[in-house]
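> Below are the sequence and a predicted model; questions follow.
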Amino acid sequence: MTPSLKIIPAVAILAGSLGLGGCATKGYVNEQIATVNQRIDGVESRLQATDGVAQAARSEAQAANAQAQTNTQRLDQLTGRVDSMDQRMMQAQQKRPRN
């Protein structure tokens, strides 16, 4: 057997092993995609739940902000009334004769 004839079977075996070993089957790819899709579905479910909680928290925060603004307005009104009463009390004390 000549040296070139010895190389032909080695090249054929090498080419065959590379050709068979590098391809994934459709079934394997589908299994991997199904696993990834399940994980994505789980993440989407948790994201939707988290989004719902965030929306509820936002609504509560907006309501609390509106109540805080109302309370601030009421305090401002009461502060003016208290200041007015304080001034009247000071004036009354100054007018009262000392013993």
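Sure thing, it's come through. Residues are numbered from 1 along each chain as shown.
> going forward, measure contacts and count neighbours with C-alpha atoms only.
OK.
> Compute the number of surrounding residues for Pro3.
The number of residues packed near Pro3 is 7, by other Cα atoms under 10 Å.
> Going by length in residues, pull out the top helix of the protein.
Using DSSP state H, we find that the single longest helix of the chain is helix 26-95.
> For that helix, what is the distance to the chain centroid?
15 Å (Cα atoms, centre = their mean, to the nearest Å).
> Measure how buried Asn65 is and give me the count.
12.
> let's bring in a second one:
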Amino acid sequence: MFLSLKKVAPVAVILIGSVGLSGCATKGYVNEQIATVNQRIDALDTRLQGTDATAKQALAEAQSASGQAQQNSARLDQLNSRVDGVEQQLQQKRKPRN
């Protein structure tokens, strides 16, 4: 019942060869798979560019708002100084004269 090596060798070579060759992908298959991936990448790239443009616009608006806030703060400081000066004048006028 033992099979001789001469009988088993050709069968083993055929089995190993068929398994090894069936694992190779054709150029067409690879190109199809890459095309699908490239389409996804292109779609993501388009979305990324849109998001980047929105982010740059938001940054510009935030910088503009920051500049305006600084100007407003400087104006408030000036007004506070004026109000303080007016208050001091009023207090001096209210003081009883001896």
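Structure's in. What do you need? Note that the structure is a prediction, hence the values are computed from the model and not measured.
> So after superposing, what's the score?
The TM-score (TM-score structural alignment, normalised by the length of structure 2) is 0.88; 95 aligned residues with a Cα RMSD of 1.5 Å.
> hmm, back to that, with structure 2 overlaid, how far apart is the longest helix of structure 1 on average?
Compared with structure 2 after fitting, helix 26-95 of structure 1 deviates on average by 0.7 Å (mean Cα distance after the TM-score superposition for structure 1).
> quick one: Asp42 of structure 2 from Asp52 of structure 2, how far?
15 Å (Cα to Cα, to the nearest Å).
> ok, now Val19 of structure 2?
Val19 of structure 2 is 49 Å from Asp52 of structure 2, by Cα to Cα.
> Leu44 of structure 2 now?
Separation of Leu44 of structure 2 from Asp52 of structure 2 (Cα to Cα) stands at 12 Å.
> hey, what's in contact with both of these two?
Residues touching both Leu44 of structure 2 and Asp52 (Cα atoms under 8 Å, 6 or more residues apart in numbering): there are none.
> what's whichever strand or helix holds Ala9 of structure 2 packed up against?
Per DSSP states H and E: Ala9 of structure 2 is located in helix 5-22. For helix 5-22 of structure 2, not one helix or strand is in contact under the criterion 3 or more Cα pairs under 8 Å, 6 or more residues apart in numbering; DSSP states H and E.
> Quick one: distance of that helix to the chain centre.
Here helix 5-22 of structure 2 is found 52 Å from its chain centre; the criterion is Cα atoms, centre = their mean.
> Quick check: that helix compared with structure 1, mean distance?
With mean Cα distance after the TM-score superposition for structure 1, helix 5-22 of structure 2 averages 1.9 Å from its match.
> That'll do, ta.
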